Structures are given as structure tokens and as C-alpha cells.
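K.L.:
No sequence on hand, only this structure:
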């Protein structure tokens, strides 16, 4: 591969990573820039909603004159055909990739790139994926309409089961029987080993999206549970999926409905992520004991931020430690700015920092209840730092998230479903109710509720 092609691939990857798109993520293998993994988060209001769909991308030596090859890897071991154009064996049928016949002008050109490919794949994940099957425009019979409903139903179920539940269970070491793998010891085997965190094995699998999926799971957990609540009564336990006319042996999506099990597995995943977050503090305490340079750096960063926020006009923010001498859990006390919706409120916010930061991003929870579309009912905050590796950027983003009064509508950022429904409701009364409930929670913060 020419240097020019390598530079172009690198630029395309960097461009996607920098634009902070909430639906697309990419990462390349450090040993070979042509070996790329991509993650597409299923669009809202579709049966793919907030699922995690991974694709392997391989760039040819002739790139960009020839398109890359793209293989779907979220297939449940070749048993899930998630779309008429995304086969269970991983084939992605798109004219832009040269894997499907298309109209003139739809073929690959060197002006296109990785982002346009991923957006094209994402467009297949519609509210009615049956429409991607050729001849859909003529599918108007009652049987066709019944098939469309059945297809949507099984895609929704398998999106939850395969792309979310099974993926997170693998990341967290949860076995099929609900038991957990033993966590690694807090102390390294060699007490004289001069490292802050145990390095990963050299032959470890290239898994760049673990932390992203865990954080997004915390955001979207209420949406997953709501999706199940809305449809579980439509399908009895063990009901078989309906086979589609376009499915064939070896390229289909067999299975049965089991929403009862999915609910239990989702709840367990949520509990294990909380356990993992708590373990960060334990790991941090051990690093402090070993006089880790990273622990010392965290302590310095906190002290610098404390001084920085003392000089911020019209803003009062305290940054303390949850436990003395352990800088891996920060407690932010935010005082609502005057003349804002948060005026007079006092909010305690826990910021848990991983010993592997920035590979694992902080997890932020409001311990003081605040009725807000960016804050889940369990206190989990959805926020976006401009610089992932700078904790000061995280603190700034936390404040920006809760103070923004007229945010654009984006269903990928809405973690409090009731607050979001009111804020962006069809009538003006909903917004008034939202503001009233927000102010009530601000007042309650003063009363220690």
C-alpha cells in the first residue's frame, strides 16, 4: 500500500473519531492501519434501537480506487441475519461496496470513504427493515404486512439479545448461567513490578469498544427495559420466530422469544457494571499504597482544578475526595448559578475514575436527585467531554450538560425518558411541567431530599 493511501485511511479514521458522532465509532489495529473495526449504534425508533453492531473493515492496497471489504461480525456466530442486506455470514450487500447491483451513480468512487460507507450501512437499519428486500414495493398483501410485523419483532428481540446482552456479558465475564468470572487480583503477581496498571497480554483480542458500550449501556438501560415492556405481552414465552420469504438455510434468523430472561440479564449487567465501578476505587487505593505515578497525577489534577474553579466567575464548585488520599473517586458539589433554572440548588456528584483512564472513561452519577433529561432516574449522567484524556474537560462537560437550557433534540442523549417526553412534547404544557418538576428537584436539594 502506498504512503498516500495510508495517510488517507489515517485521516479518515481520525476525522470520524474527532467529530464525536454518537452513532459511529472506529478504531484501527496499531500493527496495520488497514485493519479497522467499526461500531454502529442502532438508530432510535427502530428495532435496532441503541444496539451495538460491529463490522470488520479491510482496506485493499488499491484504496481509494477500490472500496474496502466490510464484514458484519455481530451475527451470533452466523445465526442472525439482521437485515435483508446484512447476511448471517457477515456479507454486507451495498452497491457502494460492489456487493450489490445498483443504479448508475451508486457505485464506488474515490470521492467516497469510510464514513460514507458506515452511514450507508446505518441507513439500512430503518424502522421497517423489510423494505430493503428487493420487490418490497409490491409487497402489499395481508400476508406481506404480517411478515413485516413479524420481521420487525424478531429483529428487535435479537438486537437486545445479541448486540446488547450477549456483548456486555462477554465484556463483563458473565457466564450463561448468570455466574461471574473471578476478577483479577488487585496486587500484581510480582510485587516489585514497576507498573501502574497491569498490562494487557500481547495476544489479547483487539476489542476497542468495550468501554464505549459499557457507558452507553448505562445511558440506554431505561430504554432497553422500556422496549421490552412495550412488546413482551405480544409474544408468549418460547414462541418461534417467523421465517421470512427471503431467508434461506444458512442465511436466516431462527430463534424464540424470551423477554423474561432478557430482562433478568439486563438487570444483572447493570449490577455488574456498578460492581466494576466500585472496584475502580479499590484498585485506586492499592495504586496509592504503591505510590503509583498515575495516582499522584490524579491528585495533582484535582488540586489544580480546585484552584481553577475558584477563579470562575459566577460559579461555585467544590471538588473533594470521597475517601481521604484516594484520588480515584471525586465528589463534586455544584451550586446552581443565580438567574438560572438551577439557581439555589446544591448537588452532590460522584465521579469515578478508572486506573486505566483514558482507555476507560469516568462514570458520573448524581447522588442528589435532579429531574433533567440528561440525568437518568438512577442518577447516571449523559455528557460529552471535548478532550477525553483531560479530567478538567470532563468537569466542564458535566456543568455544560446540566446548564444547557435549549439543547437540540437528539434521542441518543436522552436518558430520562419521562423528562425527555415532557421537554420535547408536542404541546407547550409539557415543557411547563418539565420546568416545574426541575425546579421542585432543585428546591428538594436544599432540603436534603
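P.N.:
That came through, no problem. Predicted model, so just to flag it, every value in this text is computed and none were measured. Residues are numbered from 1 along each chain as shown.
K.L.:
hey, let's count contacts and neighbours off CA atoms from now on
P.N.:
Noted.
K.L.:
need the strands for the stretch 251-400 of the chain, in chain order.
P.N.:
316-323, 326-335, 346-352, 363-366 (DSSP state E, counting those that start in this stretch).
K.L.:
could you say what helices and strands the last one packs with?
P.N.:
Right, strand 363-366. The helices and strands touching strand 363-366, judged by 3 or more CA pairs under 8 Å, 6 or more residues apart in numbering; DSSP states H and E, are strand 346-352.
K.L.:
What of the longest one?
P.N.:
Under the contact criterion of 3+ CA pairs under 8 Å, 6+ apart, strand 326-335 touches helix 259-289, helix 293-310, strand 316-323, strand 346-352.
K.L.:
Out of these, which gets nearest to residue 173?
P.N.:
Closest of the helices and strands packed on strand 326-335 to residue 173 is helix 259-289, at 9.3 Å (criterion: CA to CA).
K.L.:
shouldn't residue 26 be in contact with residue 38?
P.N.:
Yes. Between residue 26 and residue 38 a contact is recorded at 4.3 Å, counting by CA atoms under 8 Å.
K.L.:
What distance do you get for the residue most central in space within the chain to residue 168?
P.N.:
The centre of the chain sits closest to residue 216, judged by CA atoms, centre = their mean, with a distance of 2.8 Å. Distance of residue 216 to residue 168, computed by CA to CA, to the nearest Å: 11 Å.
K.L.:
what does the helix or strand in which the residue nearest to the centre of the chain is found rub up against?
P.N.:
Following DSSP states H and E, one finds residue 216 within helix 210-231. Contacts with helix 210-231, where a contact means CA atoms under 8 Å, 6 or more residues apart in numbering, come from 50, 52, 160, 168, 171, 259, 263, 266, 270, 273, 359-361, 363, 376, 380-382, 415-417.
K.L.:
One more to weigh against that first structure:
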């Protein structure tokens, strides 16, 4: 029975890890599959937008007959309740987990699994989380509506501060002038910011941060228009001492810290070439592996007579590749010449490449800093990375807000017919400038 349980858990973990899902990530110790960490991305267009919310999931020996034990870890060390159903102590209240009463048919069954649990938790992160509290789904008074707006406002602020900035400051070793919770200051607590951070998600956090940096800044600009600096958070009727979200707004502070984190990640990326050069001189295996992959890719393009891509290693360093993309005829990129740098880590593939479009390109998949949002079919194969880079530039696929990393370009591309025309004009201008 125990072996069947482990096989079931292993299969579910592999399925989640093999899927290219931008919202969910899983990490586990191969020697202890029952102890899993999960990262859930806050859904777009909600107060949780692009936040990194981490959970501990412990499977019992009776799984799948019984649900696992799930605990939220993104709680500001037990001081922040991020949802009516996600307590500051880490408790996640869901009928599927047996931690909340539910209607018939909503309780756990062996047909459910890890993915359905994570999706159920993510569904709590709605555009109006206030309504997750039982008894408030029919709230219609002016006071209730005011509370709903105030609740969403403080979640938006704390999602950026607690789920995005502070973990990355810890990972990057940044000592920031952070906003201290008044209760910590009064009680003299020594807060260890790194206590709840799982290293397995460090690279994911960094890459996604660069993707969504402009979206975070846009949220800050929106917040500054709605609240004044140092204004205290409004306590909700369902919040209690020790199980609430307390504090105050300080968007200017968040903006400064976001910029510090961005600068540190980009500096780390540039530093990979130096570390890579040292690895090459020491004849490290990763250096030879990347050089061999590069040669295979060049040979592939040569044999296929692909003239849209030119690839070479910069200064003989296999940890820095330059890809020149020539826009395909009869497309909006026709005539463009785009220089793209692929920075590779000596810890590849654990640390994934970071790709910067050097030529300014007005594209919904290219952030203002030049970082490209793309998804390789295989993370350990650089051929898949190069193919995915080209596919991202040429993409015109169904709308997915998680892949849109340039807010202004996104609004135009997915807006009205006139907006789309404006997008195409801006794109053509950047194409023309790239060829000058």
C-alpha cells in the first residue's frame, strides 16, 4: 500500500514538472517524495498578480485515500493573513483538504490529486478575495464595498512586498530599508527573512521577476494614485489579532527596493560570463557541454539552410552567445535585424538562461529592459532554447496574460482594432530602427 502511495505521488509530481505551466512549480527531495514544496503564481488582474506564494505539502501514508497536509509559507513569518481562507499561521481552509466544511461532493476523493489541490488554492486568489469569507458573498452595503476595495488594496501592496521583494532580497543578499511591521518593532523580534525561502525556486523567482518587473511598477503607480504614503491598512471584520494583515502603505519604498532587486539580478547575470570564463579555464565539464551544444545547433541551422538565425559564441566564451535574428519576409518583423544575447550560468541547467534583446523592440513578449519571455520544450537542451526564442518573437498565439511582459504593448496588441494598428506601427518603427 505504501509503495502504491509513493508511486502515485511520484507520478503526480512528474506530471506537474513536465507541464509548461506558468502558474505552478514543484520542488521535492528525491529521498522524501512525501515532503513537497509548491510555488503558486498570483493570477493576473488580481491583487495577488505575479506574486510568489509558497506552500508546504506533506502526504500521509494513506494518500490518496486522504488529502495531504498543506501549509502556507508566505505569511511574513506567521504575521500576515493573505486571504480569508489562508491564515497567518499557515492554515489553508478548503473543503477539499478537510480543513473547512463544504457541500456534499466538495470533500476530498482519491480521484483528486496534487494539481487539483494547487488549482483550488489558486482559485482563492481572486480579484475580490473579500468574498471568500463565508457570509460576505452577498454583501451589498456601501460599507462592505468600501471594505472590499480596502482589502484588495492592502493585499496588492503586501503581495509585492512579502511575496516578491523580500524573498529575492534574501536570496540576493540585499540589505534593504524594509517596512517593519509595528508588532515586530514593539516586541523587539529578530526576524529571519530567509526562514521560509526554498532555494529550489530561486532561479524561477529571478527570471519571473525580470519578466514582470514592469507589471509590478505599474501596480505601484496605480497604488500611489489610490492611497497616501504611511496610511494604515484597514482591518477587516473577519480579521483578528494574530490572524490579520496589518501595516501601512509605502509604495515609494517598494519602488526603490524593486529597482535594487532588478539591478542585482542583472549584475548577477552579467557576472555569469566572468564565472564562465573561469570555469572554461579550469576545463569544467559544463563549459565543454555548452560548446558542444552550440556546435550542434550551428550545424543544424546550416543543414536546414535557415537564414533567419545567425549564432556565435562571444569572445570564445561558451557562457555568452549572440543570436542575430533576421525578420522573416511577409511578417511584421520583415527587414529587422535583432541582436539577442543569451547569458548562460555555470550552474546550467539549474539556472536557466536569461535572454536580452539588445535592439529596442516594441513587443508584448519583450520587457522594457529587453528581457525576453519564452518557454523551451526542454530546459536542459539549448537547441530547444534557441527554437523557443525565435518562436516567441514570431508568436501570434491566443491571449495569455502570463506571457505579456510589456504592459503598454500588451494593451495595444490585445485591444481594439485601432489599438492593434497602433501596436503594428510601433513594432514596425522598432524593426526599421533595428536595421539602421
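P.N.:
That came through, no problem. Computed from a prediction, not measured in an experiment: that's the story for all the values here.
K.L.:
Buried deepest among the helices and strands packed on strand 326-335 of the first structure, which one?
P.N.:
Each of these was scored by mean neighbour count; the highest is strand 346-352, a mean of 22, by mean count of other CA atoms under 10 Å.
K.L.:
what's the matching range in the second structure for that one?
P.N.:
Strand 346-352 of the first structure lines up with residues 337-343 of the second structure when matched by TM-score structural alignment.
K.L.:
Tell me how many other residues surround the closest residue to residue 85 of the first structure other than its chain neighbours.
P.N.:
In space, residue 85 of the first structure comes closest to residue 93 once its chain neighbours are excluded; the distance is 4.9 Å by CA to CA, 6 or more residues apart in numbering. Residues within reach of residue 93 of the first structure, counting by other CA atoms under 10 Å, total 19.
K.L.:
I'd assumed residue 86 was in contact with residue 93 of the first structure.
P.N.:
Yes. Between residue 93 of the first structure and residue 86 there is a contact under CA under 8 Å: 6.4 Å.
K.L.:
Next one: the residue lying farthest from the centre of the first structure from residue 83 of the first structure, what distance?
P.N.:
Most distant residue from the mean C-alpha position of the first structure: residue 141, 38.4 Å away (CA atoms, centre = their mean). Residue 141 of the first structure sits 21 Å away from residue 83 of the first structure, going by CA to CA.
K.L.:
Also residue 403 of the first structure?
P.N.:
40 Å.
K.L.:
Likewise for residue 1 of the first structure?
P.N.:
From residue 1 of the first structure across to residue 83 of the first structure, the span is 33 Å (CA to CA).
K.L.:
what about these two, which has more around it?
P.N.:
Legend: neighbour count by other CA under 10 Å for residue 1 of the first structure and residue 83, higher for residue 83 (24 against 11).
K.L.:
Name the nearest residue to the aligned partner of residue 262 of the second structure in the first structure, sequence neighbours excluded.
P.N.:
Superposed on the first structure with TM-score structural alignment, residue 262 of the second structure falls opposite residue 270. Spatial nearest neighbour of residue 270 of the first structure, excluding adjacent residues (CA to CA, 6+ apart): residue 218 at 7.2 Å.
K.L.:
of the contacts of helix 210-231 of the first structure, buried ones?
P.N.:
Among the contacts of helix 210-231 of the first structure, those that count as buried by neighbour count (16 or more other CA atoms under 10 Å) are 50, 52, 160, 168, 259, 263, 266, 273, 360-361, 363, 376, 380-382, 415-417.
K.L.:
Next, the mean deviation of the helix holding residue 216 of the first structure compared to the second structure.
P.N.:
Between helix 210-231 of the first structure and the corresponding residues of the second structure, superposition yields a mean separation of 0.5 Å, by mean CA distance after the TM-score superposition for the first structure.
K.L.:
Where in the second structure does that helix align, residue-wise?
P.N.:
So helix 210-231 of the first structure sits over residues 202-223 in the second structure, by TM-score structural alignment.
K.L.:
Let me see the ranges of the helices in the stretch 101-250 of the second structure.
P.N.:
Counting by DSSP state H, counting those that start in this stretch, one finds helices in the stretch 101-250 of the second structure at the ranges 114-124, 142-158, 166-172, 182-187, 202-226.
K.L.:
how about the ones you listed, which one is nearest residue 232 of the second structure?
P.N.:
helix 142-158 (9.3 Å).
K.L.:
Show me what the closest one is packed against.
P.N.:
Helices and strands touching helix 142-158 of the second structure, by 3+ CA pairs under 8 Å, 6+ apart, are helix 202-226.
K.L.:
Now do the buried residues in the helix it packs on.
P.N.:
202-217, 219-220, 223.
K.L.:
Repeat that for stretch 41-48 of the first structure.
P.N.:
Under 16+ other CA under 10 Å, the buried positions of stretch 41-48 of the first structure are 41-44, 46-48.
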